[in-house]
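> Structure here, sequence nowhere to be found:
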């Protein structure tokens, strides 16, 4: 059967491009990290602005929140991904040991896994033999563990991506609250933040093939409530100290 136009080998390769799922996960994590930076920093600076803070005080508070948030995100991501990588490496080490000492049993196990996926026993055995001859560890890691030995997660990459994403997101509310004149800075910040939350909500839904309207609505409502509450608290505290 010949391929129809637009469905040639290039399209087939694109649909199964190695590492595509991993790159989408990184992109989604970056969008969510930027969203966290926007929302947490906006809540902080709007709350401080409610207490009638000066531009210098707002800048100080915003920078402190940006650095604390980005460093916290980076450290948390590093610890989380390091734990995941350690688990993956331990599982691969165990698989190497089993392949070295019980290769026949591992071949039977691999064939059984392919049978469970729907192949008939003879074909499953042939596939297991060929994949074992090509790269036994990769074959077992993929089917048994869901791991690609050549694409283990990197904690430093994860930490760096989280730091950058949060910082980029946090800069928007920080600049929006500091640069405009005091009489307009609250509303300019609110509008800028809500616009950013619309974008991050839509983008995260698009990456996950979900309904963007619900994601955007959740983002905007949550961000609006967070800024409203922190502004009210800042206003009350500011009035009580005067």
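Cool, the structure landed. On a predicted model such as this, the values are computed, not experimentally measured, just so you know. Numbering: from 1, shown residues only.

> okay, CA-based contacts and neighbour counts for the rest of this
Fine.

> For whichever strand or helix holds residue 86, which helices and strands make contact with it?
Using DSSP states H and E, residue 86 sits in helix 55-101. Counting contacts by 3 or more CA pairs under 8 Å, 6 or more residues apart in numbering; DSSP states H and E, helix 55-101 is packed against helix 20-50, helix 121-140, helix 155-178.

> Following the last one in sequence, what is the next regular element?
Helices and strands here follow DSSP H and E; after helix 155-178, the next one along the chain is helix 185-207.

> which residues touch that next one?
Applying CA atoms under 8 Å, 6 or more residues apart in numbering, the contact partners of helix 185-207 are 24, 28, 31-32, 34-35, 38-39, 42, 46, 49, 172-173, 176-180, 211-213, 215-220, 223-224, 227.

> what comes up buried for that helix?
185-186, 188-190, 192-194, 196-205 (16 or more other CA atoms under 10 Å).

> Also compute the angle for that helix relative to helix 20-50, please.
Interaxial angle, helix 185-207 versus helix 20-50 (axes from the mean of the first three to the mean of the last three CA atoms, to 10 degrees): 160 degrees.

> ok, and the closest non-adjacent residue to residue 149?
Closest residue to residue 149 apart from its sequence neighbours, by CA to CA, 6 or more residues apart in numbering: residue 138 at 6.4 Å.

> Can you tell me the centre-most residue of this protein?
Central residue of the chain (CA atoms, centre = their mean): residue 29, 1.4 Å from the mean position.

> Run through the residues that contact it.
Shown in contact with residue 29 (CA under 8 Å, 6+ apart): residue 162.

> any idea how far residue 176 is from it?
Taking CA to CA, to the nearest Å as the criterion, residue 29 is separated from residue 176 by 24 Å.

> same check, this time on residue 189
Taking CA to CA, one finds residue 189 at 5 Å from residue 176.

> Ok, residue 132 next?
58 Å.

> Residue 129 too?
62 Å.

> Which residue of those two possesses the greater neighbour count?
Ranked by neighbour count (other CA atoms under 10 Å), residue 129 and residue 176 place residue 176 first, with 21 against 16.

> Comparison target, given below:
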């Protein structure tokens, strides 16, 4: 017997939120540190900016994910309510819809009708949710899970540029932070790709590219405001 398959679709909700949070934490806080350092600010100002940005960003990511995923859950509940109403008021029409779906997927008309009837008898709403609306239990929206994953990942990602800013010589904070950020992004991108079953190099390169662009833009803007002058 071959070993059982381990699918990754169940990770989609929290993995998306965590990857987004980690990458945003690394890039946004590193950009903030690089921009403030490039402007010639004192080390305490650079550190305070990074810490303040981390706190604000973590709450922002949590709130954004919660609202976004909760809106998705609200939409799904509204759709299910419509289906429940249709099954109650127009059961024959709903049965025909389900039959047409299975026929379009390749079943002959007689078998499609029999499958639709049996699934309707077993769990009509579940059959319509899955096969008509495309909803699945593994991808069920979980607002709190997404909010926590995104916020925690943001803080973890932001720790890299903050620690770098503390340990690096003040004159080289911008350059060292940029270098460490790109290394960190390559690791988070590869890890996310590995968890999702995608090629590691492709996952690393796409986040490194955008991270490098952010560092460059932040440094250029910081140089426009030479507070040390």
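Structure's in. What do you need? Computed from a prediction, not measured in an experiment: that's the story for all the values here.

> Quick check, the residue nearest to residue 149 of the first structure in contact with residue 148.
Yes. Look at residue 138 of the first structure against residue 148 with CA atoms under 8 Å: they come within range, at 6.6 Å.

> Quick one: map residue 173 of the first structure onto the second structure.
Taking TM-score structural alignment, the alignment pairs residue 173 of the first structure with residue 161 from the second structure.

> which residues touch that match?
Residue 161 of the second structure sits next to 26, 29-30, 33, 50, 177, 180-181 when contact means CA under 8 Å, 6+ apart.

> Can you list which of the residues you listed carry over to the first structure?
Mapping these onto the first structure (both residues aligned by TM-score structural alignment, their matches' CA atoms under 8 Å) leaves 26, 29-30, 33, 177, 180-181 still in contact.

> I'd like those residues as TSV, with distance to residue 105 of the second structure appended.
Formatted as TSV, these follow (distance: CA to CA, whole Å):
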residue	distance to residue 105 of the second structure
26	44
29	48
30	49
33	54
177	53
180	50
181	47
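
> what residue of the second structure matches up with the residue nearest to the centre of the first structure?
Per TM-score structural alignment, residue 29 of the first structure is aligned with residue 17.

> From the structure, what's the count of residues near the residue nearest to residue 168 of the first structure when sequence neighbours are not counted?
Nearest non-adjacent residue to residue 168 of the first structure, counting by CA to CA, 6+ apart: residue 34, 6.3 Å away. Residue 34 of the first structure: 26 surrounding residues under other CA under 10 Å.

> Same check on residue 84 of the second structure?
18.

> So what does it match up with in the first structure?
Counting by TM-score structural alignment, residue 84 of the second structure corresponds to residue 96 in the first structure.

> Kindly report the same for residue 150 of the second structure.
Taking TM-score structural alignment, the alignment pairs residue 150 of the second structure with residue 162 from the first structure.

> need the contact list for the nearest residue to that match once chain neighbours are set aside.
Residue nearest to residue 162 of the first structure in three dimensions, not counting chain neighbours: residue 74, with 5.4 Å by CA to CA, 6+ apart. Counting by CA under 8 Å, 6+ apart, residue 74 of the first structure touches 158-163.

> Switch the helices and strands packed on helix 55-101 of the first structure over to JSON lines; also include distance to residue 107 of the first structure.
What follows is those, written out as JSON lines (distance: least, CA to CA, whole Å):
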{"stretch": "helix 20-50", "distance to residue 107 of the first structure": "28"}
{"stretch": "helix 121-140", "distance to residue 107 of the first structure": "6"}
{"stretch": "helix 155-178", "distance to residue 107 of the first structure": "33"}
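
> of all those, which lies closest to residue 239 of the first structure?
Closest approach to residue 239 of the first structure among those (CA to CA): helix 20-50, 9.3 Å.

> quick one: that closest one to helix 55-101, angle?
Using the same axes, to 10 degrees: helix 20-50 of the first structure against helix 55-101 is 160 degrees.

> Now helix 20-50 of the first structure: buried residues?
By 16+ other CA under 10 Å, the buried positions in helix 20-50 of the first structure come out as 26-50.

> where does it sit relative to the chain's centre, distance-wise?
Remark: helix 20-50 of the first structure is offset 10 Å from the chain centroid, using CA atoms, centre = their mean, to the nearest Å.

> again with stretch 73-82 of the second structure
22 Å.

> go on, stretch 184-204 of the second structure?
Computed by CA atoms, centre = their mean, the chain-centroid distance of stretch 184-204 of the second structure equals 14 Å.

> got it, and stretch 150-158 of the first structure?
Relative to its chain's centre, stretch 150-158 of the first structure lies at 13 Å (CA atoms, centre = their mean).

> The residue nearest to residue 162 of the first structure maps to what in the second structure?
Using TM-score structural alignment, residue 74 of the first structure pairs with residue 62 in the second structure.
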